[in-house]
Each structure stands twice: as C-alpha cells, then as structure tokens.
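In: here are the coordinates; sequence isn't available:
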C-alpha cells in the first residue's frame, strides 16, 4: 500500500511540477503564434474556419458568430488556424474544395487573396512570437530592473585563451569583433556562441586601447536552471562572480527599448546557433524537444512564476525562428513560395509545390525524430 501511495504522490508531483508548467509555457507560445495568423488574416479580410490549440480530436470548443470554431484538441504539441479554402491544418490549398466554394466564400478564401495578404498573414505568426518575447522582457525590466556588471576583468585563468592572448586583470572590454560591449553580460553573450572562432577584443588598459585575438574554447557549464550546456569561454572572471552586480532600473519607455534590444539579441544568438549547428560546429545535445522543454519548464516553475514566463519568452523566439526556415510546411516555406510567385507573377505549379511540400514534410519529420531521440537516448 505504501508503494502504491508513493507512486501516486510521485506521479502527482510530476504532473504538477513538470507537465502542467510545460503545457502552460507551450500553450502561451502556440496561442500567441496562431493569434498572429488569425488577427492579421482577419484584418486582411480572410475567412477563418477554425482556431485550434493542439492537434487531433477536439476536446472542447465553441463556434463564434463569424463561424470560426475555437477549440482545444487532444494532442497539445502545437496548434493551427484553418482558413477558408485550406485542405488541412497546414494552409495547403484544396483545388477541388476551392472550385466548390460559393461566391461569398471565394471572396474570403485564403488562397484566392493577393500574395501580399497571404504573406502578411503567414509572417504574422513568427512575428507575434517575437513580440511576445519583447513584451515579457520589457515587463521584467520595468518591474525588476536588470542585474549587470561592468565589463572589467577581475581574474584570468592560467592557460586559458585569454591568458594566451595577453588579457590582464583590470582590462576593460570595449568591443568584440567590432561590436561594442557595455556589460560583462554582453561579453558572455558574444563569446558563448563562438567557440572555435578567432575573435578580436579591443580592451582599455591604463588609459589606452589595446587589441588582442583570442579563440573561445568549448566548455561544459551549468546554465541558470542547472542544465548542462556547452558554450565558448575565454577564461576570464568578472566581479559579478566575486561580488554583487549592480541593478539598472528602467522607466516604462526605457524598459521597452531594452526589451526589444534583448529580443533582437536572442534572435541573433538563436540564428547563429542554428547556422553553426547546420555546419556541424555545435553539439547536437544542445538541441532538445518536448522532453527537454518539459524538464526545463519544471525547473523554471520551481524557481518562481517569473522564471517560467522568461522561459516562455525564450522558447517563443526559438519557435518563431524555426517557423521562418524556408521549408514547407513551415511558415518560411510558404513565404518562399509567395516570394517566387511575386517575382514570376504566377503561383508555383501544383506539381512542383507538392513535390517540395512532401520533401519539406519529410525533413520536418526527420528533425522531429532527431530531437525526440536526443531527448530520450541521445545525450
């Protein structure tokens, strides 16, 4: 009896501590993404048949006065907006169904709209993901400020790339590869994603500027949620590790500016990681799927609601960028077709579109299988 009770309590703890935070984070990100498609589609005069959080059988829902079915579906790993004329949940045209549409339906059918309206509607999903991230960061900065440390070297680890390059305690970072830095966090963000790349550091030393070149080495560390991550380091320690960082407080306008800046930085870092990953220069274990996200959501929730919201913001950036990859059936694949259509003044032929779509779907399925394997067995 005791073992059964322990199992039940253990499952309950896992459900509340991991699954619920995971579904909370994922639902926010998916809802915002799909709401972007929906709002811009409606603004463009496109009819919407369904708005779903999740895939598969409907669990609950209602139909609004415009005829849109709002529903919660059984498989909570995504969502979709189905426009008038779509054959399924991926905004693929159904030629036979379009032919059977009434004149009124044809006026609001997605695939019969001008290319700019279709492109705007598709792009809105990832764009709203970026807006979500900027809003979260802006609110966090406005409420709590930001902990920062000056970009001054307190200690150089012996034998490290920094020591080899000639960086000394007391040096102040001015720029890295031409990018100005204001805080030690700026230095970490630039260096962490550039393992193996020679970087030019401009330092202020004794009132003058000196330039050195150092190549970050890949090192395994713990992130803020105690997850093992492999990042580039040059081997310098800042006062942030030796003492307390200072707090920068923001007014509402400054917080929005800082939130947008932080979002752009997150987009750049994510894009850089994906580029290096494709080149084979990043550890595949850094790429995770639902299992890893659920684990991170549980850890974030245990530290407080603000940690969970920040995780949602970072996940939103990743979802936005992944959806912009030029691979059907992702949003970027549709945008690629619309770009070709705009140049050629005619849609891509159905045969070509179908062949590319099938190839893209295969790539997406392989990628999904890869991250699931990574989650369960790979690392």
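Out: Structure's in. What do you need? Keep in mind that what you see is a predicted model, and the values were worked out from it rather than measured.
In: okay, CA-based contacts and neighbour counts for the rest of this
Out: Noted.
In: shouldn't residue 210 be within a helix?
Out: No. Assessed with DSSP: H, G, I helix; E, B strand; the rest coil, residue 210 is strand; it does not lie in a helix.
In: need the contact list for it.
Out: Residues near residue 210 by C-alpha atoms under 8 Å, 6 or more residues apart in numbering: 202-204.
In: show me which of these are buried.
Out: Buried members of these, counted by 16 or more other C-alpha atoms under 10 Å: 202-204.
In: same list (the contacts of residue 210) but as TSV, adding secondary structure and distance to residue 155.
Out: TSV is the format used below for the contacts of residue 210 (DSSP: H, G, I helix; E, B strand; the rest coil; distance: C-alpha to C-alpha, whole Å):
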residue	secondary structure	distance to residue 155
202	strand	17
203	strand	15
204	strand	15
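In: could I get those in CSV, plus columns for distance to residue 260?
Out: Rendered in CSV, the data for the contacts of residue 210 read as follows (distance: C-alpha to C-alpha, whole Å):
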residue, distance to residue 260
202, 26
203, 27
204, 29
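In: ok, these vs residue 332, which is closest?
Out: Nearest to residue 332 among the contacts of residue 210 is residue 202, at 37.9 Å by C-alpha to C-alpha.
In: check contacts around the nearest residue to the closest one once chain neighbours are set aside.
Out: The shortest distance from residue 202 to any residue that is not its chain neighbour, by C-alpha to C-alpha, 6 or more residues apart in numbering, is 4.5 Å, and that residue is residue 211. Shown in contact with residue 211 (C-alpha under 8 Å, 6+ apart): 200-203.
In: contact partners for residue 23?
Out: By C-alpha under 8 Å, 6+ apart, the residues touching residue 23 are residue 76.
In: alright, now check it against this:
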C-alpha cells in the first residue's frame, strides 16, 4: 500500500505541475506534442483535437510536456509560429514558471479545503521536561500548555513542531507563552545554540527536552513489520504483553524501554491472546541510532486507544478566512523551504535531512493511514517543496530556464550556445549530486 500511495501522490503532483506548463503554453500559442505522466515508453496514450498526445508511462518519478521546438529538429513552415522558440522571452518565462506556480496554487486550495473542513490536533500539554535541557532551563513544567511560540499561536503539537523547526541550526532565543494547570499564563524564554544542526532527522519537541502528555496505553500489539523479530517470534496483532522475564508490564512505554535495553538478548514473554496466556521467546534486533547509541528493535507498533475528547482541539475557519489562511500557510512553507536549503548550504543543518523517493513513499503511506486530512496535508507540503525546487536557478530546472530567458530579455539576444551547454552540464552535476545524497540518506535509514 505504501508504494500505491507514493504513486498516487507523485502522479497527482506531476499532473498539476505539468498541467501548469501545458495550460500556459496553449494560451501562448505553443503547439504541445505530448503530455506524459511518468517516464519511459507509454503504457497507453490518446490524442485530443489539437493532436496532443496524452500518455501514461511506467516510471512514476516525474513527467514532462513536450512542445514544438526548433532546437529538436526542423519545424514545418506552416507550424513555425507555434514553436516554443518563436515565442517572446516573457512568454517562455511564463511557460517555465507556470509549473511551480500550479504547485503553489494546489497547496493553497488544499489548505483552504482543510481549514474550511476543520483540522483536529492534540492539545500541546507538556507531560515531562527532561533535566538540563533548553526547556528545563527556561522553566517549562509538566502540565503546562504551550499557547504560543515567538508570537505565533500553537493550538496543537503539530503547530508547536512547525514553529520550532524555524530555529533548527540556529543560535537563538525565543519567547514561549504557556498556561499552567491552574489557568495562569506566563512567558518563558528558550535559548538554543547550533540547535540540532548535526541531527539526521531532528525532532524539535524532543530536542527542547519536552515529552508530550502521554495517555495510559496498554502493552497491546497493533502493527507488525513483515521482516521484524516480533512477527518471527510468533507475536500477533492484539496480543497483550503481561510479563517480560517475570517482570510485570504495566504499559506500552515500559515494554518499549525493556526492548530497547536488550539488543540481541533473548527475552521470555508472557502474553495474553484470546483470553488465554502463552509463553514466547523474543530476541530484539540490534539498531544503531544517529548518535551511535545501540538499542533493541522488534518491529512492533502499539494498538493505540481512542484519544480522549478533551485532549483534542478542532480549528475551523470561514470560507474567506480559510482562503487567507491557505495563502499564508503556503507562503510560510515556501519561505521555510528556502531557508532550510540555505541552512544546508551554509552547513547549519545536516544534508542528512535530504530525502529521496523511499522516504517520500514511507511518509505517503503513513500519512494516508492517518486519514484523508493527513494525506491532503502531505500532498500540499510536497507540492510546495516541488514548486520551490523547480524554481531554483539551476539549469535543467524551470528556474534555470527562467534565468536564461531573463538574461535574454536584458541583453536582447539568447545566451551563447556554449554558455548554455556548459551551464546545463553544471546543472546536471548539481542535480545528480543532490539525488545521490538523497538516495544515500534513504538507504541508510532502512
């Protein structure tokens, strides 16, 4: 199912991106020869009344719009006015920019729908504050609800995380407004230095030293990895862990602590299944974390009980307000994406944070399992990332083409062919290097 959701996500965003190019090209009088979703020889295709071929190809990692272009071969005299190369520089800029703009418009519409329908999140109440962490030094306490961070309201843990990621890799001090269990509000100032800059997958909430308020969750097995030790040992979904090595298990957290502390050590389990007890033997696999710590891992997820209603908060906006919030959310994400890329270039954030198709597929699957709201939010986020990436002034990307055509507008003539070829080679090197790092990160996370 993860692969299916990945294909759906990529296909939707490719169609949106390429349709932006297609729509503006048609409006500028350019003849479109092919609109392909995916790469490779078409699995099937059809043509419209304008003789444009629409194709579905087998490699779902992108797509393209092929236009009539003198650079790719002779163009018949009667079609010359429909060639891309015959259009003005500003028209070519509009066609190149239309793909990323379409991605941004999709994100605005997606967030608009979400805000109108209402988004539900877990109220950000602190469960535990770890000693000697930025949160502890600032004076956050168990039971505090985080009301705002750096002047921005935070109604859920997701919003808390989004506000905190802005400070990753930075030396900063920012205000946090909290409300105690008694209802009294106060401000604390949290200071960080080169915060989480070396982390491969930074968790800003944990990085501050905060653990969200936790439910009482029984040690009941929910999901099992097909290649995990838990399934191989005979554990099944719905099993309740009663004892480990004769130690009674009170909740899921205790079970996780015992497993993580016992890599490659055999554990004797007493479980309950269908109102009967059984004894199983389980040896957690060895897993090394980013910081070098070695923990036990069995490939088992928890059976999550229903979250209490008073732990949840639903935010809903009117029609016009939701549109405004959608624009604001998309704009902030564009800024955040650009800032994150700049931090990587400066070395303030590790390039280990780059993700390729494997990680994207996993996130697509997990977001889809979280429901339609979660999946739409993921599509919007990925759409913004795709739009920003394509606008970077790198030859071979839309932003590179815009750079060439802008130079042509300024000088009154196209850049010399040798300059364009050299720039494209540099662009290819940069893109393939970026892809190689992303694939390496994906594989290292497996």
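Out: Noted; the coordinates are in hand. Computed from a predicted model, the values in this text were never measured in an experiment.
In: TM value for the aligned chains?
Out: TM-score of the superposed chains, computed with TM-score structural alignment, normalised by the length of the first structure, equals 0.80; 343 aligned residues with a C-alpha RMSD of 3.1 Å.
In: re the thing from before, tell me the one of the buried ones among the contacts of residue 210 of the first structure nearest residue 323 of the first structure?
Out: Nearest to residue 323 of the first structure out of these is residue 202 (C-alpha to C-alpha; 36.6 Å).
In: wait, that closest one touches residue 179, no?
Out: No. Contact criterion C-alpha atoms under 8 Å: residue 202 of the first structure and residue 179 do not qualify, at 9.7 Å.
In: and which of the contacts of residue 210 of the first structure is nearest to residue 192 of the first structure?
Out: Using C-alpha to C-alpha, these come closest to residue 192 of the first structure at residue 202, 17.3 Å.
In: from residue 299 of the first structure, how far out is that closest one?
Out: According to C-alpha to C-alpha, to the nearest Å, residue 202 of the first structure stands 38 Å off from residue 299 of the first structure.
In: the alignment partner in the first structure of residue 385 of the second structure: which element?
Out: By TM-score structural alignment, residue 385 of the second structure lines up with residue 318 in the first structure. Under the criterion of DSSP states H and E, residue 318 of the first structure resides in helix 305-323.
In: ok, now residue 65 of the second structure?
Out: Going by DSSP H and E, residue 65 of the second structure is in strand 59-67.
In: that strand maps to which residues in the first structure?
Out: Going by TM-score structural alignment: strand 59-67 of the second structure matches residues 75-83.
In: please apply the same query to stretch 269-281 of the second structure.
Out: Across the first structure, nothing matches stretch 269-281 of the second structure (TM-score structural alignment).
In: ends of that stretch, how far apart?
Out: Stretch 269-281 of the second structure has its terminal residues 6 Å apart, counting by C-alpha to C-alpha.
In: what comes up buried for it?
Out: Using 16+ other C-alpha under 10 Å as the test for burial, stretch 269-281 of the second structure gives 269-272.
In: just those residues: which are in strands?
Out: Counting by DSSP state E, those place 269-272 in strands.
In: in TSV, list those along with distance to residue 354 of the second structure.
Out: Below are those laid out as TSV (distance: C-alpha to C-alpha, whole Å):
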residue	distance to residue 354 of the second structure
269	39
270	42
271	41
272	42
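In: returning to what we had before: list the contacts of the match of strand 59-67 of the second structure.
Out: 23, 26-27, 30-31, 34, 37-38, 46-57, 88-91, 109-110.
In: if we use 7 Å, what do you get?
Out: By C-alpha atoms under 7 Å, 6 or more residues apart in numbering, the residues outside stretch 75-83 of the first structure that reach it are 30, 34, 38, 47-56, 88-89, 91, 109-110.
In: cool, stretch 429-438 of the second structure as well?
Out: Stretch 429-438 of the second structure is contacted from outside by 354-356, using C-alpha under 7 Å, 6+ apart.
In: thinking again about what came up before, show me which residues of the match of strand 59-67 of the second structure are buried.
Out: Buried-residue list, stretch 75-83 of the first structure, by 16+ other C-alpha under 10 Å: 76, 78-83.
In: mean distance, that stretch to its aligned residues in the second structure?
Out: Averaged over the aligned pairs, stretch 75-83 of the first structure sits 0.8 Å from the second structure after superposition, using mean C-alpha distance after the TM-score superposition for the first structure.
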